[in-house]
Structures are given as C-alpha cells and as structure tokens.
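Asks: My questions are about this predicted structure, shown below with the sequence.
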Amino acid sequence: MTSPIEALVQQLDGDDDASYAARVQLVGIGRDATLTITDGLPTLGRFGQLTAIEVFEEVADRRCGPALVALLDNDDPTVGEWAAEALANLEIDGAVEPLRRVYRACLERATPPDWSEPVGIRWALTELCARTLVVPPLAARLHVMTDADAPGRPSAHFEEIINDLADHDQVILYSQFWRVEGGRTYGTPGTGLDWELDWTSAWRELVEEARAWSLLEASEAPVGENIFVAITWIDRTDLHP
C-alpha cells in the first residue's frame, strides 16, 4: 500500500498546482520525507526530479547526497546541473570527485563551456573549494567595493574589467546585467548581443575574440549607479582539469 509520503512524491510529477502543493507538504514534513523521496526519484520524470532537488535543498538533509550524486549522470543536463548545484549548496561530503568526473565527461563530449551544465558544475566545484577562480586585481577590487549582496560589479567599469580579465588570460563567456532598487534585485535587459566562440581555436585566440565581443557589448551596455554586471569567465585550466 502506498504511504502518504510516497503519494506526495509521485505528485511531484503532476501539473503545476499539484506539484507545488506536494513540494510544500514534503518540505513541511522535512527529514522524515528525505529517504522516501530518494527511493522514488528513479520513478519520476524530469519535472518531478527537479522539484525533488528543490525539496532536498529546502530541507537541507545531507542524507540526500548519494541520490544527488546519482542524478549527476541524468540524461537531462538540467537535472544534472541542478544536482551539482545542490551538492555544493548542501556541502555534501564526497561530492568533489563525482563532480570532477561529470565535468570531464562534458569536455569529452565537447559540450561548450558556456552551456549551463558545465557552468553549474564549475560553480559547484568552486563553492566546494575544489576549483580556484582566477580573479585579476581590478575585478577583485571592484567586487570588494560593492555591497556584499550586489549581484556583480559596477557596470560603469565594465570595459575596464573586460580588459583586466583578458590581460590576465581569462576567457569571458557572457555577462548579465542587474538593477538594484529598494533593496531588491531585478534583471535588466542587456544589449541582446550574442556570440559563439570556436572552442577548437588556440587559447589566446579565444581570449582575444571574447575580449572583442565583450568590448562591443560594453559600448551598448546599460550604465548607472545601481546597475551591476555579472561576468562569467574561465581559465585555461578549466579546459584541461
């Protein structure tokens, strides 16, 4: 006979209302639901698994660690990305080597480094102190100068930061703009500029091509005292971990 918690787990795959209601109840149950959710994960579809990951993070029960590690190999890259980020957020012991393994797998199948899955895995490794983000002097200084909750660095210095990163051999992947107002953060439309790097190129060619595109973006980017730019970049070692 299906238990009430098992029934809630299956509802995670339902429509938006049913899934949300089940999520709220499972979070309310807390740790007593964790193992039942992990047992039910293989029976859930993509939506249910993503919602289950959200429950794990809200409940913050580290017993879900092995289940999250198993989800790293999911056929859906978004599920794998969310699982990676949850492993970092929950500081799961033993997560580093599985994360390194799936990151190497991304590189081996030539997943572009700016796609969300490798971006999420790199972020998780950084949070777990298993990857060192190279932060050049100007970029570091501007980050320290902003409010601790600011979602990036002042957009007025965007061009300077671009050159600082490129001069220190970093490849810029993309940038996002945010507006801080009344203590809240809002996404701000950027330039709409989009580019694709040729990842078969030599590293210095990638650095300079990314610099050129980013400087073009900076010439059209929104600027203001409350506008911040969050830049995502990688080091040469990220392609050869």
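Replies: Looks like it came in fine.
Asks: CA atoms for contacts and neighbours, from now on please.
Replies: OK.
Asks: Helix or strand: which one has Pro222?
Replies: In the assignment (DSSP states H and E), Pro222 maps to no helix and no strand.
Asks: Is it in contact with Gly190, as I believe?
Replies: Yes: with contact defined as C-alpha atoms under 8 Å, Pro222 counts as touching Gly190 (6.8 Å).
Asks: Name the residues contacting each of the two.
Replies: Common neighbours of Pro222 and Gly190, counting by C-alpha atoms under 8 Å, 6 or more residues apart in numbering, are Phe177.
Asks: Comparing those two, which shows the higher neighbour count?
Replies: Pro222 (20 against 16; other C-alpha atoms under 10 Å).
Asks: which residues does that one contact?
Replies: Counting by C-alpha under 8 Å, 6+ apart, Pro222 makes contact with Ser155, Phe177, Gly190, Thr191.
Asks: Flag every buried residue along the longest strand anywhere in the chain.
Replies: Using DSSP state E to define each element, the chain has its longest strand at strand 171-181. By neighbour count on 16 or more other C-alpha atoms under 10 Å, the buried set for strand 171-181 is Val171, Ile172, Leu173, Tyr174, Ser175, Gln176, Phe177, Trp178, Arg179, Val180.
Asks: Also stretch 151-171?
Replies: 151-159, 161-166, 169-171.
Asks: From Pro154, how far off is Ala83?
Replies: 31 Å (C-alpha to C-alpha, to the nearest Å).
Asks: Leu12 touches Phe47, doesn't it?
Replies: Yes: between Leu12 and Phe47 there is a contact under C-alpha under 8 Å: 7.5 Å.
Asks: Just list the residues touching Leu71, thanks.
Replies: Val79, Gly80, Ala83.
Asks: ignore the last one, Asp76
Replies: Neighbours of Asp76 in contact, by C-alpha under 8 Å, 6+ apart: Arg46.
Asks: Please compare the first structure with the one that follows:
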Amino acid sequence: MTTHIERLIQQLDDSTGPSYDARAELIDIGSDAIPAIIDGLPSLDRFGQLTAIEVFDEVADPRCRPALITLLESEDSTVREWAAMALASLKIDGAAEPVRRAYRACLERATPPDWTEPSGIRWALTELGARTPVVPALTARLRATVADDAPGWPSVRFTEIINDLADHAQVILYSQFWRVDAGSTYGISGPALGWELDWTASWEHLVEESRSWSLLEASEAPAGDDVFVAPTWIDRTDLHPER
C-alpha cells in the first residue's frame, strides 16, 4: 500500500489527467495517505502541491497542519493562498498567527489588496476569527432580509449598499453577481468596467474612487428579484494590520 500511495503522490503533478484520478484515490484512502503526502510535498511542483492541498482539505486530517503552514511561505502566490484557505476551512488550531504572518508578508510584497492572494488570506483570517470585517448597520440589515441560501444582497439595493459602505470608510474592491433560479445558483456577468484603484493614494481618495466606480457599476448591473450582488470590501486596518 505504501508504494501504491507514493506512486499516486507522484502523479499529482501530472495535469494531463492522471493527477485527477490520483487525487480522487488519495481522498478515498483518507487519513492513511496523509503522512506520505506530507513527506512527498517537497518533491511536487506547483500543480502537485495545489492538488495535495485539495486532498488535505477533503480528508480533513489535522496532521496536515505543519505542512500547510510551511506552504504559506511558498514562492508561488496561489499555493500560499490555498494553504491559508485550507487552514481556515479545516479550522486548524493555532493557524491564525501563521496566516496573519502570511498576510503581512503579502502586504510587504506590495501585492494589490484586490488580487486573489490577499483576498483569499483575508477570508481565511475572517474564518479563523482573526479578522472582523466592518459591516455597517444598513448593509447588515439588508443582508439579513435575504434567504440564507442566497449569495449576497438583493441587486436592487446595490446603490444603497455602496453608499453605506463608503459612508463608513470602506473600500469596495469588486462585486460578483448571482442569479437564483428554481433553487439553483449560478454566476452571471456584471458590467465589464475594468477599473483599478490607485493604491498609492490616500485612504479617503480610495473610498471615494471605489464609490464612484461601484455606483457606475450599479447603474449598468443586472437587476431583478432573482439577482443578487456580493461586494467584497476592506477597511483601512486591512492595509495596516496589527503586528
């Protein structure tokens, strides 16, 4: 069995097809495969490490904690992001501080806050209880009126949400739109504005710049009783976390 597991681990790097079958089989083997995957991680390339993280996430064996924490220092941004998110989704004890360090390192690399790595790590910090998003009262109230399985806020209230967040000094990074139809949820395209924020500007300028772009987006966004919007926003403290 050990030799078979080791062979499967080496196949995790092969994105042409074998990786997917190896991933499924390792998940089926479960916890018995975890020590060998941990030992084999250094020999895997980027694709293999990302697939290994998926196996860790599915098997949910706490022994993967040290390996995931080590991957937070990977040279690859997606590996770092996925490792942080896996630590959070698995609710790994003691993960908050290593993930917080990974986020500070991300900021020190001057990675724009709306890129996927900082966004994923902020999500992880929130899930681990190490970050509390600022949710103004009106925004919270509008969200509470939506069914539990709806992905966000009613799109018809998007303008109110934008102004509420900006009035409370929050910077909206981007928004996603969803349609709920006959119990199914699927993403839909919003306006293709392609806006980018100038992260060298003052926070106050960023707030108003994101408000302007978001209001323009709201004016062109899909709307309807079955359409929902999920904005992602940050607070000033997300750019200057406590050490």
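Replies: Nice, thanks for sending it over. All of these numbers come straight from a predicted model, not from anything done at the bench.
Asks: what sits up against the biggest helix by length in the second structure?
Replies: The residue-count maximum for a helix in the second structure (DSSP state H) belongs to helix 203-220. Contacting residues not belonging to helix 203-220 of the second structure are listed as 158-159, 162-163, 166, 169-174, 190-191, 193, 195, 197-199, 236 [C-alpha under 8 Å, 6+ apart].
Asks: Same check on stretch 160-175 of the second structure?
Replies: 114, 134-136, 138-139, 204, 206-208, 210-211, 214-215, 229-236.
Asks: From the contacts of Leu71 of the first structure, which land in helices?
Replies: Filtering the contacts of Leu71 of the first structure for helices - DSSP H - leaves Val79, Gly80, Ala83.
Asks: Most neighbours out of those, which is it?
Replies: Ala83 (32 neighbours).
Asks: leaving aside the residues next to it on the chain, what's closest to that one?
Replies: Leu68 (5.3 Å; C-alpha to C-alpha, 6 or more residues apart in numbering).
Asks: you'd agree that neighbour is up against Leu87?
Replies: Yes: counting by C-alpha under 8 Å, Leu68 of the first structure does reach Leu87; the two are 6.7 Å apart.
Asks: shared neighbours, these two?
Replies: Common neighbours of Leu68 of the first structure and Leu87 (C-alpha under 8 Å, 6+ apart) do not exist.
Asks: So for these two, which residue has more residues nearby?
Replies: Leu87 (32 against 27).
Asks: Please enumerate the strands of the second structure.
Replies: With DSSP E as the criterion, the second structure has strands spanning 153-154, 171-181, 184-188, 227-234.
Asks: any idea how far the residue nearest to Ala83 of the first structure is from Arg62 of the first structure?
Replies: In terms of C-alpha to C-alpha, Leu68 of the first structure sits 10 Å off from Arg62 of the first structure.
Asks: Can you show me the helices along the first structure?
Replies: Under DSSP H, the first structure gives helices at 4-11, 16-29, 31-40, 46-59, 65-71, 77-89, 96-108, 116-127, 137-145, 158-167, 203-218.
Asks: Tell me who's in contact with the residue nearest the centre of the second structure.
Replies: Centroid-nearest residue in the second structure: Gly120, 2.9 Å away (criterion: C-alpha atoms, centre = their mean). Residues near Gly120 of the second structure by C-alpha under 8 Å, 6+ apart: Glu81, Trp82, Ala84, Met85.
Asks: got it, and Asp181 of the second structure?
Replies: Asp226.
Asks: tell me which residues of stretch 8-22 of the second structure are tucked away?
Replies: Under 16+ other C-alpha under 10 Å, the buried positions of stretch 8-22 of the second structure are Leu8, Ile9, Gln10, Gln11, Leu12, Asp13, Ser19, Tyr20, Ala22.
Asks: One more: stretch 227-239 of the first structure?
Replies: Counting neighbours by 16+ other C-alpha under 10 Å, stretch 227-239 of the first structure gives Ile227, Phe228, Val229, Ala230, Ile231, Trp233, Ile234, Asp235, Asp238 as buried.
Asks: how much space between Ile121 of the second structure and Val229 of the second structure?
Replies: To Val229 of the second structure, Ile121 of the second structure is 22 Å away according to C-alpha to C-alpha.
Asks: same thing with Gly152 of the second structure?
Replies: 5 Å.
Asks: With Asp93 of the second structure instead?
Replies: 33 Å.
Asks: How about Ile29 of the second structure?
Replies: For Ile29 of the second structure, the distance to Val229 of the second structure - C-alpha to C-alpha - is 39 Å.
Asks: now do Glu25 of the second structure
Replies: If you go by C-alpha to C-alpha, the gap between Glu25 of the second structure and Val229 of the second structure works out to 37 Å.
Asks: Equivalent analysis for Glu220 of the second structure, please.
Replies: Taking C-alpha to C-alpha, one finds Glu220 of the second structure at 13 Å from Val229 of the second structure.
Asks: Also Asp57 of the second structure?
Replies: 28 Å.
Asks: One more: Glu58 of the second structure?
Replies: 29 Å.
Asks: returning to what we had before: redo the buried residues of strand 171-181 of the first structure as JSON lines? Include distance to Leu72 of the first structure.
Replies: Shown next, in JSON lines, are the buried residues of strand 171-181 of the first structure (distance: C-alpha to C-alpha, whole Å):
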{"residue": "Val171", "distance to Leu72 of the first structure": "26"}
{"residue": "Ile172", "distance to Leu72 of the first structure": "26"}
{"residue": "Leu173", "distance to Leu72 of the first structure": "23"}
{"residue": "Tyr174", "distance to Leu72 of the first structure": "24"}
{"residue": "Ser175", "distance to Leu72 of the first structure": "26"}
{"residue": "Gln176", "distance to Leu72 of the first structure": "26"}
{"residue": "Phe177", "distance to Leu72 of the first structure": "29"}
{"residue": "Trp178", "distance to Leu72 of the first structure": "30"}
{"residue": "Arg179", "distance to Leu72 of the first structure": "33"}
{"residue": "Val180", "distance to Leu72 of the first structure": "34"}
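Asks: Alright, I will stop here.
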